[in-house]
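**Student:** the sequence and its predicted three-dimensional model are supplied below.
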Amino acid sequence: MAYEVNGKTIEIDKNGYLLNVDDWNEEVAKVIAAQEGIEELTQRHWDVINYLRDEYLNNAGKQPNMRNIVKVMQNTWDDKQVNAKSLYELFPKSPDKEGSKVAGLPESRRKGGY
């Protein structure tokens, strides 16, 4: 399985996650998002995507759970009304998992909890 982006083949696993995080760029994100049914990536999408990538790439492979994403986005957007529902409006299948997929990160192996 693979995504085709600007004439380049991007290899993915059986669930649609990139096999190589270095294959990711904004064009790849747009293709993955479209595949997931997300028609347009807004600034709020990019804020979540960039946060997830930063945590994974610069924090020893950390993949934040929903609770952490909500807290960070409340501060990023200076909006204390941000909650899980707000994030599900951006990534309907699961903000942490679908967001990570669009961000070009591996599938989370986290097992719930905090």
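**Tutor:** Alright, I've got the coordinates.
**Student:** CA atoms for contacts and neighbours, from now on please.
**Tutor:** Noted.
**Student:** please, where are all the strands along this structure?
**Tutor:** Taking DSSP state E, the strands of the chain run over residues 2-5, 8-11.
**Student:** of those, which is nearest A84?
**Tutor:** strand 2-5 (29.2 Å; CA to CA).
**Student:** tell me which strands and helices the closest one is in contact with?
**Tutor:** Other helices and strands packing on strand 2-5, by 3 or more CA pairs under 8 Å, 6 or more residues apart in numbering; DSSP states H and E, are strand 8-11, helix 26-35.
**Student:** next up, a structure to set beside the first:
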Amino acid sequence: MKLRTLVLLSIIIGFLLAAISPIFDSDVIKDAEQLNHHELGLPFPFLVQHTTLTPMEDAFPFELGMLDPREHPSSIIPFSYFLNGLFYSGTVCLILWIANRVYIIIRR
């Protein structure tokens, strides 16, 4: 596989992985202020969900994942999303490059 193809494929896969990372993230909520601005994303939080939930006083701390974006308005921090995309793209590129080298060595 050519290096140019490998990098392009890595960028596409990396930014897709960054986009779905909030689904697999959860956060420990310790107070009502943190509940109102719930941040998700791996490894850097980039999705902020603005919730209107009002839990009982003794409910804290609790773990909260991604909520339905139709009911809870969400916003994206573009720079953090870009950093996540670069992180995942670099990781995928390294994995694909190593797999390509192993394939070339085995094929000989």
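**Tutor:** Sure thing, it's come through. Everything numeric here is computed off the predicted structure, so don't read it as measured data.
**Student:** TM value for the aligned chains?
**Tutor:** Overlay of the two chains. TM-score (TM-score structural alignment, normalised by the length of the second structure): 0.24; 45 aligned residues with a CA RMSD of 4.1 Å.
**Student:** picking up where we left off before, redo the strands of the first structure as TSV? Include mean neighbour count and distance to K30 of the first structure.
**Tutor:** Formatted as TSV, the strands of the first structure follow (neighbours: other CA atoms under 10 Å; distance: least, CA to CA, whole Å):
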stretch	mean neighbour count	distance to K30 of the first structure
strand 2-5	15	9
strand 8-11	14	13
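**Student:** CSV for these, including distance to N75 of the first structure?
**Tutor:** As requested, the strands of the first structure are exported to CSV (distance: least, CA to CA, whole Å):
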stretch, distance to N75 of the first structure
strand 2-5, 33
strand 8-11, 34
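**Student:** quick one on the thing from earlier: give me whichever of the helices and strands packed on strand 2-5 of the first structure is most buried.
**Tutor:** Most buried of those by mean neighbour count (mean count of other CA atoms under 10 Å) is helix 26-35; its value is a mean of 17.
**Student:** P95 of the first structure is nearest to which of the helices and strands packed on strand 2-5 of the first structure?
**Tutor:** helix 26-35 (12.1 Å).
**Student:** so which elements touch that closest one?
**Tutor:** So helix 26-35 of the first structure, by 3+ CA pairs under 8 Å, 6+ apart, packs with strand 2-5, helix 95-102.
**Student:** need the ones you listed in TSV (columns: distance to R44 of the first structure).
**Tutor:** Shown next, in TSV, are those (distance: least, CA to CA, whole Å):
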stretch	distance to R44 of the first structure
strand 2-5	23
helix 95-102	11
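**Student:** select, out of the ones you listed, the one closest to D47 of the first structure.
**Tutor:** With CA to CA as the criterion, D47 of the first structure lies closest to helix 95-102 of these, at 10.4 Å.
**Student:** what's the closest one packed up against?
**Tutor:** Here helix 95-102 of the first structure is seen to pack against helix 26-35, helix 43-58, helix 66-76 when contacts are counted using 3+ CA pairs under 8 Å, 6+ apart.
**Student:** and the second one, what's buried?
**Tutor:** Meaning helix 43-58 of the first structure. Within helix 43-58 of the first structure, the residues that count as buried by 16 or more other CA atoms under 10 Å are 45-46, 48-49, 51-54, 56.
**Student:** so which of these comes closest to L90 of the first structure?
**Tutor:** Lowest distance from L90 of the first structure to these (CA to CA) belongs to H45, with 6.3 Å.
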